[in-house]
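S.K.: What would the 3D arrangement of this be:
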Amino acid sequence: MSKLFGTDGIRGRANSWPITPDMGVKIGKAAALFFAKSGQPARIVIGRDTRISGEMMEMAISSGIMAMGGTVFWLDVAPTPAVAYLTKFFEADAGIVISASHNPFHDNGVKFFDAKGLKLSLETEKKLAETILDPETDKKCEDVYRTGNRIYHGILMDDYREFLKSSIGDSFNLEGLKIIIDCANGASSFVAPKVLESLGAEIITIFNKPDGLNINNGCGSEHVDHLKKLVIEHKANAGLAFDGDADRLIAVDEKGNEITGDQIIAICSARAIETGHKKAGDTVVTTVMSNIGLKIALEKMGLQHEITDVGDRNVLFRMIETGSMIGGEDSGHMIFLDNHTTGDGIYSAIKLLEALKASGKPLSELSGIMSIFPQILINIDVREKPDLDKVPAIHSSIMDAEKKLEGKGRVLVRYSGTQPMCRVMVEGECQKETEKICNDIAGVVRAEIGA
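M.R.: The predicted structure is shown next:
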């Protein structure tokens, strides 16, 4: 049962289990049953990204919810964070997003939010998985004589846009900034340009014509080469790249250099201190994938640094535990818990641009608040996922690498939670040596379990 959910919801290739129409109906029925309160039918907000299988899964899940008597508040195409925000705003019982985030178009997935707009805990996910896979769940709708309905609530997206605009404050705007936006042919295409233009920025938008097949295809937060060229060509102040469901942001400075999630977190943390929203001794939460340079930068600001396992949910719950207001992942998930419940690429972009304009400095200089240690990441497709500690050759290569680094770097080898992939990351003082160590480990992983 635990295999139904990965690190970020249910995910797989469209038309293969569990991303099939019949499973969609089961998921919808289970969700309506699971999130119903006090005997009342569940009210569930649903949104999706732009991939072609989204409508198929949206209809299947909606049918399951309605079969159980629930009501679907249908947003159509909407960023993942919009569903989180509007679930809480609309006082619904849950939110569902149909998206595979940064994955190619042929994948899809299902993410859940509770009534507070928060991702589900592992324990709650486990119980929901049991409900989805329980054969008795299907039968329970046989007693439902008053089936539910689907209500189009796309107008609620206006409330989400207003929420984004309000994050910058009434007395502040982005006038004088020229920004290029890469919407990844995804859900941000219909939100980000309008919001940033309304805040006064001059906007050039690319990859904002989704056709169901081109989402994340050579564009978006994982493919910023074209964005880098355009920023330099148009002499823009910055470039912003979102992923398919707009919960991630990667930026590009005026010189065409990539600005990582870690750097954005450092910049926004410093801005929060300047504006009095953060005091020395407060905590910033990131994952094991964050660069050592971030920890050093945060310490210089007088901030504590908490580290979690990979996954924005892990970051979120640690933030709640520690009272942290800023956290995220180097991959581009940033969470501003004082005003939001989940990672939001567009919201993060606004906070970054606010810091950029307030500083009066170019983004290349502003990002210098953090020095990046050489970090090499190699992704290897794998045929299976055995315990890495129990594969002698892999375990030995990791131990050898750590000895070579002599405590002046680190090694992290882990599986992707959403793809058949092993990630090998090595961080060290010397670029050349770091690359060699990472390649050596990757070679062993490829030989032992490579696809």
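S.K.: CA atoms for contacts and neighbours, from now on please.
M.R.: Noted.
S.K.: you'd agree residue 75 is in a strand?
M.R.: Yes. The assignment for residue 75 is a strand, going by DSSP: H, G, I helix; E, B strand; the rest coil.
S.K.: Proceed likewise with the subsequent sequence, for comparison:
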Amino acid sequence: MSRKIFGTDGVRGTANTYPMTAEMALRLGAAAGRFFRTDGRNGHRVVIGKDTRLSGYMLENALTAGLTSTGMNVLLLGPVPTPAVGYLTRSMRADLGIMISASHNPAHDNGIKFFGPDGFKLSDEAETEIEEILTGEIEPAQPENIGRARRIDDGRGRYVEYAKTTFPLRGQLSGLKVVIDCANGAAYRAAPEVLWELGAEVIPVGVTPNGHNINDHCGSTHLETAAAAVVAHGADLGISLDGDADRVMILDENGKVADGDQIMALFAARWAESGRLSGDALVATVMSNLGLERFLRSRGLRLERTAVGDRYVVERMREGGFNLGGEQSGHIVMTDYATTGDGLIAGLQFLAAMAETGKRASELVRQFDTVPQMLKNVRYGVGTEPLSAANVQAAITGAEARLNGSGRLLIRKSGTEPLIRVMAECEDEALLAEIVDGIVQAVESAA
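M.R.: Modelled structure (predicted):
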């Protein structure tokens, strides 16, 4: 069965529009409940977290109704980061974890992500089985077996205390001034608390959510806000999270940005030197810059590439026994600490590198020279398949011939939005622009 509801990161779309409706959330909750509660017992638990979108209330209630209708007991965490849901699913012995969030997307979108009892995101196979249950009649529990729901008041506090344990130098943030941009999202309370309790002087940005302003000119996709705060306050570092805090961008004292590739390069080099890097390899996606691959190779390390999506990075890490991976977009996965990308814990590891080396952020944010890379997105209408158009295929074939092995070309559909992503890398920037623009024009005409 082909997956129709689930994308590369759960279910996502415009709130109150299929598939992100209350009706679908109720059915998804019931299907997930039926998938996990197979023995008829009433002891099964689900933890549900969310970010700060207004539609989160609607989806939270609908999911709870569906889950309890099949006999699952629901623990409601309220606004917490996505990695907190992964952590609490495992630590609270839940059978299932659910995060209601559309990550870096604007406030009018929302999404539903599922975690298994081990705290890792569900596999494609498990999501396909849930979709199969969705297609039929979902058997409800008997009246005496309907599940219960209750709010958990200390979920955020549990995650805060755990995050602090991942920083190896207690008290050594004293004297450091840190800007933390929480994107008016899920980490708006947890992230400033962690940094302050570890001793930093904290400049919070994006910590006044109102249901509509998540990722709005703030967070890891709008770095100008954090950069301005870093410079204005004379901060030593900026940490910019996205709406659900599973990814991060780092800014040095001058407001210069280190993306996920540069952060992973720093961690890989440091961990390799200390013997902590499992398998002498880093796992990243096909979007990571060629410069990262060259950087690792120069140190005798490997880059293992996967399809786009942090779930595929994690799957490869688990298959190969690797403990460091991520995406250029800022998902940094450190399985020594977390089961999914964790922007806050990655920020703490960067701070640890500053403290241990005595270097300023500006000395750490640029680990390698990037190969010129260009990425453009083309939106397409529902029901169209622009990549299969003859003119698009011809443009791609022509671009590959012009690169002639001197660079990389990657054309793909987004797994979370109706976008065609056109990415290319090569040393010749003029050729790079011509290639990308040519393919974009072809896609636009087909779309």
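S.K.: could you pull out the helices for the stretch 251-400 of the second structure?
M.R.: Taking DSSP state H, counting those that start in this stretch to define them, one finds helices in the stretch 251-400 of the second structure at 260-273, 290-298, 310-320, 343-357, 390-403.
S.K.: Could you point out which of those sits nearest residue 147 of the second structure?
M.R.: helix 310-320 (29.7 Å; C-alpha to C-alpha).
S.K.: Could you report the neighbour count for the residue lying closest to residue 271 of the second structure once chain neighbours are set aside?
M.R.: Distances taken as C-alpha to C-alpha, 6 or more residues apart in numbering put residue 277 closest to residue 271 of the second structure, at 5.0 Å, once the chain neighbours are dropped. Other residues near residue 277 of the second structure come to 19 when the count uses other C-alpha atoms under 10 Å.
S.K.: ok so, going back, kindly present the helices of the stretch 251-400 of the second structure as TSV, with separate columns for mean neighbour count and distance to residue 228 of the second structure.
M.R.: Output for the helices of the stretch 251-400 of the second structure, formatted as TSV (neighbours: other C-alpha atoms under 10 Å; distance: least, C-alpha to C-alpha, whole Å):
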stretch	mean neighbour count	distance to residue 228 of the second structure
helix 260-273	21	20
helix 290-298	18	28
helix 310-320	20	29
helix 343-357	21	18
helix 390-403	16	38
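S.K.: closest to residue 241 of the second structure out of the ones you listed?
M.R.: The nearest among the helices of the stretch 251-400 of the second structure, by C-alpha to C-alpha, is helix 343-357 at 6.0 Å.
S.K.: For the counterpart of residue 288 of the first structure in the second structure, give its distance to residue 438 of the second structure.
M.R.: In the second structure, residue 288 of the first structure lines up with residue 286, judged by TM-score structural alignment. Distance of residue 286 of the second structure to residue 438 of the second structure, computed by C-alpha to C-alpha, to the nearest Å: 21 Å.
S.K.: ok, residues contacting the longest helix seen in the first structure?
M.R.: Secondary structure of the first structure per DSSP state H: the longest helix is helix 431-449. In this structure, residues lying in contact with helix 431-449 of the first structure by C-alpha atoms under 8 Å, 6 or more residues apart in numbering are 374-378, 380-385, 393-394, 397-398, 401, 422, 424-428.
S.K.: List the buried residues in it.
M.R.: Within helix 431-449 of the first structure, the residues that count as buried by 16 or more other C-alpha atoms under 10 Å are 433-435, 437-439, 441-442, 444-446, 448-449.
S.K.: In TSV, list the residues you listed along with distance to residue 107 of the first structure.
M.R.: Formatted as TSV, the buried residues of helix 431-449 of the first structure follow (distance: C-alpha to C-alpha, whole Å):
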residue	distance to residue 107 of the first structure
433	36
434	33
435	31
437	32
438	29
439	29
441	29
442	26
444	28
445	25
446	24
448	27
449	23
